[in-house]
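S.K.: next input, structure requested:
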Amino acid sequence: MAAESSVERIAALEAENAALRRQLSGVHARTARQLRGIADALPVMISFLDRDERFVFANKAYEPWFGLPLDQIIGRRLSEVMPAEEYARRAPFVHRALAGETLRYEQDFRHPTGLRRTIIHNIPQVVEDHVVGVYAMVQDITDQWHALEAARESEIRFRRIADSAPVPIWVTASDRTREFVNEAYCAFLGLTFDEALRFDWRTILHVEDQERILAESVAGEASRQAFTLEARYRRGDGEWRWVRSISQPRFDGDGMPEGFIGVATDITAAKNAEREALDRARELQASVDRRTLERDRLWSLSTDAFAVCDLNGVWLSASPAWTTILGWSTSQLLGRTSAWMVHPDDRAATEQASKNLLAGLPQRAFSHRLRSADGGYRIISWSAVPEGDRVYCIGRDVTIERERADAMRQVEDALRQSQKMEALGQLTGGVAHDFNNLLTPILGTLDLLLARSPAGERQTRLLDGALQSALRAKTLVQRLLAYSRRQPLEAKPTALKPLLEGLGDLLRSTIGPTITIEADLADNLPPAMVDANQIEMAVLNLVVNARDAMPAGGRIQISLSAHDQTERGQDVSPGQYLMLAVADEGTGMDAETLARAAEPFFSTKASGAGTGLGLSMVHGLVGQLGGALRIHSEVGKGTRIEMLLPVSGQSPDTAVRGDGEVAAGDALTILLVDDEPLVRANTAAMLAELHHQVVDCGSGPEAIKLLEAGLSPDLLVTDQVMPQMSGVELVTAARQRRPTLPALIISGYPQGDEPRLVVGRLAKPFGVRDLAAAMARLPVPGVAGGVGTREG
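M.R.: Below you'll find the model as predicted:
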């Protein structure tokens, strides 16, 4: 019985154990299925190889990589499921893992879709100090690897681009340290790459800029926006340079700041060229900055004015800048359109712009004039954008810019006009000089013919007519020279009031009975430094022009007054002047005619009624005297021409001018030098007519040879403009040999300063009496009254 009982217990235990094994087998199967499910769901390849490199376990991630179903992978060797070249690269690492080494390495794998990059972990399984197999985990990192390679290539390209840039470039980290600098940055500092990375740029910042730049740098970094700095830095060679730097913030993927990228530009040349303008701009900017700090942050970040309107143009809100620009308070601007402020001439354009906005069209760079509280107008440039039922507007006051632009255009126009007039002056001066050389023998010959043996009445009349024509040609040349500012002037302190009063009868006889002259001549005026003869001619020209502008008659007013020029004008320097003005009530001139009024040969008169040189002569004369000519004219109302004449600090010359005979004197030996044969021959004939002995030659060097050969003349008469040696140079050379030799220089127009020893001057063209008078004014030792003439 005891034995049966033991057997029964053993049988029961076996049954219980079998049930337990079945239960454990089910649990194991379930756990294995769960683990398999987890492994197959992982995005990485997981496997276990035994010591024969045979797959004992592998998840489904292997199937697409080997191109085989899982049941054809499990139980096979690694070399059997992997291409031979792939296995050859993988085997050394597997062997090392089977030797007990834990490995992590990257390796390419030829996937059916292409080459892939993987990270492989090989972990040996050790049982009782023996490696029984290797766990492998393979992760596909192709996308990450490509991204990393792209980033590396991008960095390389960035470095190449940055190093090829001619301006310094740098990259900072969030702690302000330099992560990168380009070659231009290193060159500016004179440092190597590593030295430049560690260099503290503040040590080369100009002491006057340090506080400002450091504050602006801190503020710019805190703003997380791009900011610009301008300061002086000491370059590696020790020279101070103005540099403009622009720093652009960098952010990571979460929007956190990583530092800045900076670019610098050397602006030294621009700073030096624009120092004055920048000083004014700095003062203006300082004023703007002070106002900006006092205004509301939203509306006052800029000096521009902001406004919000509805689609009908009614102002709903306005920034305080409008009050600054126009003077109107905000309450005066809101609740109505701007039509009440718009300049009448700009209303049509403003209405069209409003229609465009209503149609949804943005308006940019539209400008018009708005009336300000002081009654004037400001030019406002608008940018307006409609959005929904609102129009958002920014207005900028460009009045000063427009005025400056207009002023610049006026200066440019004046410069072009001045250059044109100068060119014309040079041309007319040259023509007049050559013309004088032609007129001199003509006028001299006619003068000699009339002075010699008496001719018949008809011959005398013909000669006299020819002489009058020559004299008119001489007057024309004088006007050309006056325009070109090359006419010979004898400026002396002159009382203008008596001079003008003495012209009264001549002027009245010139203008005729239908025109009256009114004179308003101030008393107690200082003398003017002028050439009296030329002023008389200028006044006569202006009066004749005024007469011609009033064919039906009228009134001419001549006025003389003091004028204090306190500021430098476009045409005159500050100082004391007399203003001599001639005004008429005639037809006047339009803007185009007024712009050309002083040009030579320009005339609005009928053909043959004038030379077109009268006003240009006055213009040239006044300029040559150091004054200015101003013309005011309006069509239908008349013209007023003002001559500003410089005041003299000396007493006026009260000597009476006359044309009396010159006292007779002894015959002289005269050395005559002129390169023009006709002029030389004619001048010699006139000197012979005056009973002087003449030795003539055609150049300065020839004259010097005659003096060195022993010629001892009483007087040297020479042309000024000659090749090889000018008249002034000849006189200087002659007086080195004959210090007391008197000299008379003849010229078409003066060519620079003459030495003090040259006491005589005669302008071409001239006649016998002109030559005799010029010689009479020369001091010649032993001859009373100068170089005289003898009556034959």
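S.K.: can we go C-alpha only for contacts and neighbour counts from here?
M.R.: Will do.
S.K.: counting by contacts, list what the top helix by length along the chain packs against.
M.R.: With DSSP state H setting the assignment, residue counts place helix 399-451 as the longest helix in the chain. With contacts defined as 3 or more Cα pairs under 8 Å, 6 or more residues apart in numbering; DSSP states H and E, helix 399-451 has these neighbours: strand 377-387, helix 457-483, helix 677-689, helix 768-776.
S.K.: next, the second sequence, to be compared with the first:
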Amino acid sequence: MEVLNRHDTSLDEEGRFRLLVDAITDYAIYMLSPEGIVTSWNSGAQRFKGYKPPEILGEHFSRFYLEEDRAAGLPARALATAAEHGRFEGEGWRQRKDGSRFWAHVIIDPIRRPSGELIGYAKITRDLTERRAAEQAIRQSEEQFRRLVQGVSDYAIYMLDPTGNVSSWNFGAERIKGYRPQEIIGTHFSTFYTAEDREAGLPETALGIARAEGRFEREGWRVRKDGTRFWASIVIDAIRDEEGNVLGFAKITRDITEKMETQRALEQAREELFQSQKMEAIGQLTGGIAHDFNNLLMAVLGSLEILKKRMPQDLSLTSLVDNAMQGAQRGAALTQRMLAFSRRQELHVEPIDVSGLVRGMMDMLSRSLGPLTAIETSFPVRLPTILTDPNQLEMAILNLVVNARDAMPSGGRIVLRASEESLPSGKIPLPPGRYVRIAVIDEGEGMDAKTLEQAITPFFTTKGVGKGTGLGLSMVQGLASQSGGRLMMKSSLGEGTTVELWFPVASVEQTTEAAADRPRQEENATPRLRIVAVDDDGLVLMNTTLMLEDLGHTVFEAMAGPEALDILRKEQVDLVICDHAMPRMTGAQLAQAIRSEWPDMPIILATGYAEIPEGAGIVDLPRLGKPFSQAQLAEAISRIAS
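M.R.: Next comes the predicted model:
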């Protein structure tokens, strides 16, 4: 009786176990015979394989395999592996009753008697089709992202581990920084920093900020594998797990050197445009003032010149008139120098004795320097002749001396030196030959290499906003270049500056040609002429008339263009001298009107502007700059009347 109860209890446990297995629907759990015949079938097997127990019990389990797998002997190998090693586990495609496929995870365990005899197999199959699809989607997404990152060439995109070592490397990083993946992975990212930034601890600071704030973003110099530098935009983002622990850093670097240089060039262009507009405005203003100022000087100089001729020869009175004339002439020279700073003047080349020119400038240079600065000169007894514009050369030397004075705010010594140099081929960028070198040497603060390189650049100045135009050295360089020479500068911080002007020595033929080009004044060669003088300024007109009449000419006065045309229609006229800047009708317009009726009428255009007035039909007109002397007036008439 007791044995029977124990047997009933055992049957109950087996029943409950069968109920448990049969209730599982997510796993196919069934038994196989040693030959692979299905001997049991649970509801999970029926659910995703599609067979009811009567349809599958007694059938070989190989029918769940694909035809190509059966042909390859996979079912038999699975059973053999389970029997030999005690377990078979794998994944692969399986086939449902309706022919559809699913991705299965399969476990086959052998069932043995205590004696070791094989009596069958326990087989568990799970449908992982959805999970596999999800994993494939994730892998595909990761692969696409990897290809995307790897394919980016304009950005260096790579990962750092928590200590800052490089753990991945894309193509953009290789292109920008020059390292191949095998050369840099595992190396600390501080390799890309400059030595001074590493010493300052910037790499550690960057990771510290990214770790604390989640992100670090800066711009700065970085170093490529070949040692060259580039200006980089850097972003470092911290990568954290779900608990907030830092797993590493994502780092993006972009080479923006070209962008920075473009921006810098744009800013420089804007500054140069501003300076250019400022200088254009100053030039226009100065031109207008120069016209009026020259008209005033014209009246003063003309009157003084006639007065000197007609007054008694009293030395005390004559000296006073001479002083007044010299003052007016200095005012005219000052006007020309003012205009030279706002535009480029045409060179009037002449043979020049540099020693004589500088000696004649010494009073003006001394007055320009002030009491704190001393100037010394060092010139040989004889210097060869050079060919350039003497007025422009004076202005260039004055400019260089004033610059030297400004470099010594507390005062000091300036040396003005000239010498003859024989230049061999290749020494400096000038043709070999003989040159005159004019040097201005100061004891000032000097310039570093970068400032020295930019010193001759137009609009560059170290004198501060509003204290310099930045055109002085550019104009000096232009004068030297136009004359076949060159401007050169030597300077270093704390050791002063030497500025040198090199001019080629003039040959005998050049000197003869230049002398021949200079106008010759022929005494008493000009016949008596009937001249129309036109000027809207009564003072200038009166002085012009007085000088012309004193020269023996007959003068008809007109204060406007239409009046001059009326005179020409009524009188026999040999020459017209007209101002350019007049209301109603300018000198250019009057010249056009005269040429249309009297094509052969000689015309001299007098102007107080420094530049040649623009206008159709007047480009070939002789020009007489105001203020002019009686001798200059006579010379202009002689040239046009001969």
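S.K.: check contacts around residue 299 of structure 2.
M.R.: By Cα atoms under 8 Å, 6 or more residues apart in numbering, the residues touching residue 299 of structure 2 are 539, 540, 543.
S.K.: distance to residue 265 of structure 2 added to those, as JSON lines?
M.R.: Compiled in JSON lines, the contacts of residue 299 of structure 2 are given as follows (distance: Cα to Cα, whole Å):
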{"residue": "539", "distance to residue 265 of structure 2": "51"}
{"residue": "540", "distance to residue 265 of structure 2": "49"}
{"residue": "543", "distance to residue 265 of structure 2": "53"}
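S.K.: looking at structure 1, which of those residues hold up?
M.R.: Of these, the ones still in contact in structure 1 (both residues aligned by TM-score structural alignment, their matches' Cα atoms under 8 Å) are 539, 540, 543.
S.K.: residue 125 of structure 2 belongs to a strand, doesn't it?
M.R.: Yes - the assignment for residue 125 of structure 2 is a strand, going by DSSP: H, G, I helix; E, B strand; the rest coil.
S.K.: and it, what's its match in structure 1?
M.R.: Using TM-score structural alignment, residue 125 of structure 2 has no partner in structure 1.
S.K.: neighbours around residue 125 of structure 2, how many?
M.R.: Residues lying near residue 125 of structure 2 (other Cα atoms under 10 Å) number 24.
S.K.: now residue 780 of structure 1. Nearest residue, chain neighbours left out?
M.R.: Sequence neighbours aside, residue 786 is the residue nearest to residue 780 of structure 1 in space, at 5.2 Å (criterion: Cα to Cα, 6 or more residues apart in numbering).
S.K.: would you mind measuring from the one you found to residue 496 of structure 1?
M.R.: Computed with Cα to Cα, to the nearest Å, the distance linking residue 786 of structure 1 and residue 496 of structure 1 is 31 Å.
S.K.: right, and residue 350 of structure 1 touches residue 369 too?
M.R.: No - if you go by Cα atoms under 8 Å, residue 350 of structure 1 and residue 369 don't touch, sitting 9.8 Å apart.
S.K.: still on that earlier bit, quick one: which of the kept ones among the contacts of residue 299 of structure 2 is most hemmed in?
M.R.: Going by other Cα under 10 Å, residue 540 tops these with 25 neighbours.
S.K.: that one matches what in structure 1?
M.R.: In structure 1, residue 540 of structure 2 lands on residue 679 (TM-score structural alignment).
S.K.: skipping adjacent residues, who's closest to its match in space?
M.R.: In space, residue 679 of structure 1 is closest to residue 441, 5.2 Å off (Cα to Cα, 6+ apart).
S.K.: nearest residue to the middle of structure 2?
M.R.: For structure 2, residue 265 is the residue whose C-alpha lies nearest the centre (Cα atoms, centre = their mean; 2.5 Å).
S.K.: now check that one against structure 1: what is it aligned to?
M.R.: Matched across to structure 1, residue 265 of structure 2 falls on residue 407, judged by TM-score structural alignment.
S.K.: for the helix or strand containing residue 538 of structure 1, packing partners?
M.R.: Per DSSP states H and E, residue 538 of structure 1 falls inside helix 532-548. Judged by 3+ Cα pairs under 8 Å, 6+ apart, the packing partners of helix 532-548 of structure 1 are helix 496-502, helix 504-511, strand 554-565, strand 575-583, helix 614-624.
S.K.: any chance of these in JSON lines, plus distance to residue 734 of structure 1 and mean neighbour count?
M.R.: Formatted as JSON lines, these follow (distance: least, Cα to Cα, whole Å; neighbours: other Cα atoms under 10 Å):
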{"stretch": "helix 496-502", "distance to residue 734 of structure 1": "41", "mean neighbour count": "16"}
{"stretch": "helix 504-511", "distance to residue 734 of structure 1": "46", "mean neighbour count": "13"}
{"stretch": "strand 554-565", "distance to residue 734 of structure 1": "46", "mean neighbour count": "18"}
{"stretch": "strand 575-583", "distance to residue 734 of structure 1": "41", "mean neighbour count": "21"}
{"stretch": "helix 614-624", "distance to residue 734 of structure 1": "31", "mean neighbour count": "25"}
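S.K.: neighbours of residue 107 of structure 1, just the number please.
M.R.: Residues within reach of residue 107 of structure 1, counting by other Cα under 10 Å, total 14.
S.K.: that one sits in which helix or strand?
M.R.: strand 103-111.
S.K.: where in structure 2 does that strand fall?
M.R.: Under TM-score structural alignment, there's no match for strand 103-111 of structure 1.
S.K.: helix or strand right after that strand?
M.R.: Following strand 103-111 of structure 1 in sequence, per DSSP H and E, is strand 114-127.
S.K.: that next one: what's the following helix or strand?
M.R.: From strand 114-127 of structure 1, the next helix or strand downstream (DSSP H and E) is strand 130-140.
S.K.: contacts for the helix or strand just after that next one next, please.
M.R.: Tracing the chain past strand 130-140 of structure 1, the next element assigned as helix or strand by DSSP H and E is helix 142-164. Residues outside helix 142-164 of structure 1 that contact it (Cα under 8 Å, 6+ apart): 116, 117, 118, 169, 182, 183, 184.
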